[in-house]
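In: Predicted structure and sequence below. I'll ask about it afterward.
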Amino acid sequence: MPDFVFLLIIIALVFVVFSFILSIIPLGLWISALAAGVNVRIITLIGMRLRRVPPAKIVNPLIKANKAGLDLSVDKLEGHYLAGGNVDRVVDALIAAQRANIPLGFERAAAIDLAGRDVLTAVQMSVNPKVIETPIVAAVAKDGIEVKAKAKVTVRANIDRLVGGAGEETIIARVGEGTVTSIGSAESHKAVLENPDSISKNVLNKGLDAGTAFEILSIDIADVDVGKNIGAMLQTDQAEADKRIAQAKAEERRAMAVAQEQEMRAKVQEMRAKVVEAEAEVPKAMAQALREGNLGVLDYQNLQNIIADTKMRDSIGKSDDLGKEKGDK
């Protein structure tokens, strides 16, 4: 019985030791690499474990690359992984590029991947171009009519300009700018509606893909609509502004006329006050003339008669004017 227990303990120890060795040395992965014709040393796999690099993420892409006929080394793949790259995606991109006869080396593919771009998608886009749909762009033709257009841009990835090249947002912005320029240079909105392809031709000839990561293959106008009559709206606004200016000037002239009228009334009041003041001086002057003997009693009586006659004539004239007014009514 003790021998049996001792045997079980030995078997358990052997199993533990063997499991520990397998956790450090990936024998299964090493055997798979040998079966695939990839020469990977055991010490290399152990070094990956010590550098905390999953051996499967290096060996499996290496096997795939070897079967596709690519000449890649373990050091390159491990270095790209340690730099933060996606080894499997880079290898898939290299295989796709080789099948499509696209010149793409490992260093450039790794640089594209580390730059944050999907290198596999870029290779696929080089083979199968992508269609980018722009938002609706509104512009005004020379006749003042607003035209709304939406374009579809067919682009192909440019592998050589993926690192440092502008993205889709730049393409959309440039196409929108070119569309606005083309519509704005049209003589009328009817010309745009009749020949929408003129917009795409003008925009395509501007070389809008310069400095971008794409190559523009074609620009097609998907939809063209007529918008508002901007010219008429601007003329209406201008007329309304002119009307307000004229009203302001008229109000200014009216205010000036009222001010002048008030000023004239003030002058008349002032003149009447002076007349009253002068009339008040007449009796004083007459009294002074009587005292000094310059004016006789008969002269004074004649003057009073003249004044009385003048008042009588004024009253008669006023009564005649009232009678005429009543007759007119």
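Out: Cool, the structure landed. Numbering: from 1, shown residues only.

In: from here on, contacts and neighbour counts on C-alpha atoms
Out: Fine.

In: Quick one: classify K150 as helix, strand or coil.
Out: Here K150 is recorded as strand under DSSP: H, G, I helix; E, B strand; the rest coil.

In: Quickly note the distance from G85 to I58.
Out: Distance of G85 to I58, given as Cα to Cα, to the nearest Å: 12 Å.

In: These two: which has the busier surroundings?
Out: I58 (23 against 20; other Cα atoms under 10 Å).

In: who touches the more buried one in this structure?
Out: 74, 77-78, 87 (Cα atoms under 8 Å, 6 or more residues apart in numbering).

In: let's see it at 7 Å
Out: Listed by Cα atoms under 7 Å, 6 or more residues apart in numbering, the contact partners of I58 are 74, 77-78.

In: As CSV, the residues you listed with secondary structure, neighbour count and distance to R254 would be great.
Out: Shown next, in CSV, are the contacts of I58 (DSSP: H, G, I helix; E, B strand; the rest coil; neighbours: other Cα atoms under 10 Å; distance: Cα to Cα, whole Å):
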residue, secondary structure, neighbour count, distance to R254
V74, helix, 16, 95
L77, helix, 24, 90
E78, helix, 20, 91
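
In: just these now: which is nearest E146?
Out: Distance to E146, by Cα to Cα, is smallest for L77 among the contacts of I58, at 56.4 Å.

In: So the closest one sits against G85, correct?
Out: No - applying Cα atoms under 7 Å as the test, L77 and G85 come out as separate, 9.2 Å apart.

In: Mind listing the shared neighbours of those two?
Out: With Cα under 7 Å, 6+ apart, L77 and G85 have no common neighbours.

In: looking at this, A210 is in a helix?
Out: No - assigned with three-state DSSP, A210 falls outside any helix and is coil.

In: Got another one to weigh against that:
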Amino acid sequence: MRSIFLGGGTVFLALVLIILFFSFVPVGLWVTAFFSGVKIKISDLIGMKLRRVRPSRIVNPMIKATKAGLDIKIEELEGHYLAGGNVNTLVDALIAAERANIPLEFERGAAIDLAGRNVLEAVQVSVNPKVIETPNISAVAQDGIEVLVKAKVTVRANIDRLVGGAGEETIIARVGEGIVTTVGSSKTYKGVLENPDSISKVVLEKGLDSGTAFEILSIDIADVDVARNIGARLQTDQAEADKRIAEAKASERRAMALAREQEMKAEVEAMRAKVVEAESEVPLAMAKALKDGNLGAIDYYKLKNILSDTDMRESISKVTKDTKKD
């Protein structure tokens, strides 16, 4: 009984070890790779497990690459995976480039993928050009009329400039700048409406794809609409501004005139006060002159007559002025 028990325990232990081995070592994946022509060792699969790499993420793309006739080492795929790249997408891009006769090496494709760009989409755009539609671009001709231009830019991916090259936003911005410059150099908006293709020709000659990840194949003007009369609006705003400046200057002059008038009134009142003060001293001076004998009685009466005559003339002049007003 004891030998049977020991024999049964050995079998159970062996069964557990076999189950653990097959759960840790992807034997099925190794068999698939073997019959697919991929030379890989069981130890390599175990090493992937120990390096926390899912073997299927490496072996399956390797099978695709081998069947497509690509010369790729499994160590390169594992290194790209550990660097954070998308191995499956990279292999698909290399296969697509091989079928389209596009020169794309593994190192360049891996660099494009690690740079954050979709390398498969880049290859597809290189084979099948992409159309980028710009938003409505506002431009003003020399006659002051605003036009809204919408363009369609056909681009093809440039594999050599994908790493470090600018994206679609730069293409749209440069095309917009070229449209604004071209329309701005046109004398009238009618010329823009009559020959919209002249815009695309001028913009295309500027070499706007320099330093970008794309090659511009064509620029087509999709729509041109007439918008506002910017020139007339600017003239109206300028006239309104000139009017406000003139009103401000007139108000300033009016305020200065009022201030000067108040100063003159104050001066007149001061002079009147001095005259009244002087007139109040005249009787005293005359009395003193009579007392001292410097002024005779006849001279005094003559002075009185002169003052009476002056008062009469002033009264007559006031009556005449009032009559003319009525």
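Out: Perfect, thanks for sending it. Bear in mind that the values here come from a model prediction, so they are computed numbers and not experimental data.

In: Just give the TM-score of the two.
Out: With the length set by TM-score structural alignment, normalised by the length of the second structure, the two chains reach a TM-score of 0.90; 326 aligned residues with a Cα RMSD of 2.5 Å.

In: Closest one of the contacts of I58 of the first structure to N195 of the first structure?
Out: Closest to N195 of the first structure out of the contacts of I58 of the first structure is L77 (53.9 Å), distances taken as Cα to Cα.

In: do you know how far the counterpart of the closest one in the second structure is from A250 of the second structure?
Out: Superposed on the second structure with TM-score structural alignment, L77 of the first structure falls opposite L77. Using Cα to Cα, L77 of the second structure is found at 83 Å from A250 of the second structure.

In: do M62 of the second structure as well
Out: Between M62 of the second structure and A250 of the second structure the computed distance is 87 Å (Cα to Cα).

In: Looking at those two, which has the bigger crowd around it?
Out: Ranked by neighbour count (other Cα under 10 Å), M62 of the second structure and A250 place M62 first, with 26 against 12.

In: And the biggest helix by length in the second structure against the first structure, how far off on average?
Out: Determined from DSSP state H, the single longest helix within the second structure is helix 230-292. Comparison of helix 230-292 of the second structure with the first structure after fitting gives an average deviation of 2.0 Å (mean Cα distance after the TM-score superposition for the first structure).

In: same deal with stretch 299-307 of the second structure?
Out: Mean for stretch 299-307 of the second structure is 3.6 Å (mean Cα distance after the TM-score superposition for the first structure).

In: Contacts for that stretch next, please.
Out: Stretch 299-307 of the second structure is contacted from outside by no residue at all, using Cα under 7 Å, 6+ apart.

In: could you redo the last one with a cut-off of 10 Å?
Out: Residues outside stretch 299-307 of the second structure that contact it (Cα atoms under 10 Å, 6 or more residues apart in numbering): 286, 290, 297-298, 308-313.

In: Give the other helices and strands that the longest helix of the second structure contacts.
Out: Contacts defined by 3 or more Cα pairs under 10 Å, 6 or more residues apart in numbering; DSSP states H and E place helix 230-292 of the second structure against strand 145-157, helix 297-325.

In: tell me the angle the shortest one makes with helix 230-292.
Out: So the one you mean is strand 145-157 of the second structure. 140 degrees (axes from the mean of the first three to the mean of the last three Cα atoms, to 10 degrees).

In: do you know how far S218 of the first structure is from K152 of the first structure?
Out: Relative to K152 of the first structure, S218 of the first structure is positioned 8 Å away (Cα to Cα).

In: can you check H189 of the first structure too?
Out: 21 Å.

In: Kindly report the same for L208 of the first structure.
Out: Distance from L208 of the first structure to K152 of the first structure, by Cα to Cα: 14 Å.

In: rewinding a little: please identify the most buried of the helices and strands packed on helix 230-292 of the second structure.
Out: strand 145-157 (a mean of 21; mean count of other Cα atoms under 10 Å).

In: Mean deviation, that one versus the first structure?
Out: Averaged out, strand 145-157 of the second structure is 1.2 Å away (mean Cα distance after the TM-score superposition for the first structure).

In: Would you tell me what the next helix or strand after that strand is?
Out: helix 168-184 (DSSP states H and E).

In: Check which helices and strands the helix or strand where V5 of the first structure lies sits against.
Out: Assessed by DSSP H and E, V5 of the first structure sits inside helix 2-24. Where contact means 3+ Cα pairs under 10 Å, 6+ apart, helix 2-24 of the first structure is packed against helix 42-50.

In: List the buried residues in stretch 90-108 of the first structure.
Out: 90-98, 104, 106, 108 (16 or more other Cα atoms under 10 Å).

In: Among those, find me the one that's closest to I43 of the first structure.
Out: V91 (23.7 Å).

In: How about the contacts made by the closest one?
Out: Contacts of V91 of the first structure (Cα under 10 Å, 6+ apart): 61-62, 64-65, 68, 70, 72, 77, 97, 106, 109-110, 119-120.

In: These in helices, which ones?
Out: Using DSSP H, the contacts of V91 of the first structure in helices are 61-62, 64-65, 77, 97, 106, 109-110, 119-120.

In: wait, isn't G296 of the first structure in contact with A289?
Out: Yes - assessed by Cα atoms under 10 Å, G296 of the first structure is found in contact with A289 at 8.5 Å.

In: Now do stretch 49-66 of the first structure: distance to the chain's middle.
Out: Centroid separation for stretch 49-66 of the first structure versus its chain: 48 Å, with Cα atoms, centre = their mean, to the nearest Å.

In: Same question for stretch 163-171 of the first structure.
Out: 18 Å.

In: can you pull the buried residues of that stretch?
Out: So for stretch 163-171 of the first structure, counting by 16+ other Cα under 10 Å, buried means 163, 165-166, 170-171.

In: Now flag whichever of those is closest to R244 of the first structure.
Out: T170 (44.6 Å).

In: Just give the closest residue to the closest one, not the sequence neighbours.
Out: T212 (7.5 Å; Cα to Cα, 6 or more residues apart in numbering).

In: Touching, that neighbour and I172? I think so.
Out: No - the criterion here is Cα under 10 Å, and T212 of the first structure misses it with I172 at 11.3 Å.

In: any idea how far A157 of the second structure is from G47 of the second structure?
Out: Look at G47 of the second structure and A157 of the second structure: by Cα to Cα, they are 38 Å apart.

In: actually R272 of the second structure, sorry about that
Out: Separation of R272 of the second structure from A157 of the second structure (Cα to Cα) stands at 96 Å.

In: Check A255 of the second structure too.
Out: Relative to A157 of the second structure, and taking Cα to Cα, A255 of the second structure is found at 71 Å.

In: for S317 of the second structure, same thing?
Out: From S317 of the second structure to A157 of the second structure the distance is 102 Å (Cα to Cα).

In: hang on, the earlier thing: so how much does the helix or strand following the helix holding V5 of the first structure differ from the second structure once superposed?
Out: Beyond helix 2-24 of the first structure on the C-terminal side, the first helix or strand identified by DSSP H and E is helix 27-35. Here helix 27-35 of the first structure, set against the second structure after superposition, deviates by a mean of 1.8 Å using mean Cα distance after the TM-score superposition for the first structure.
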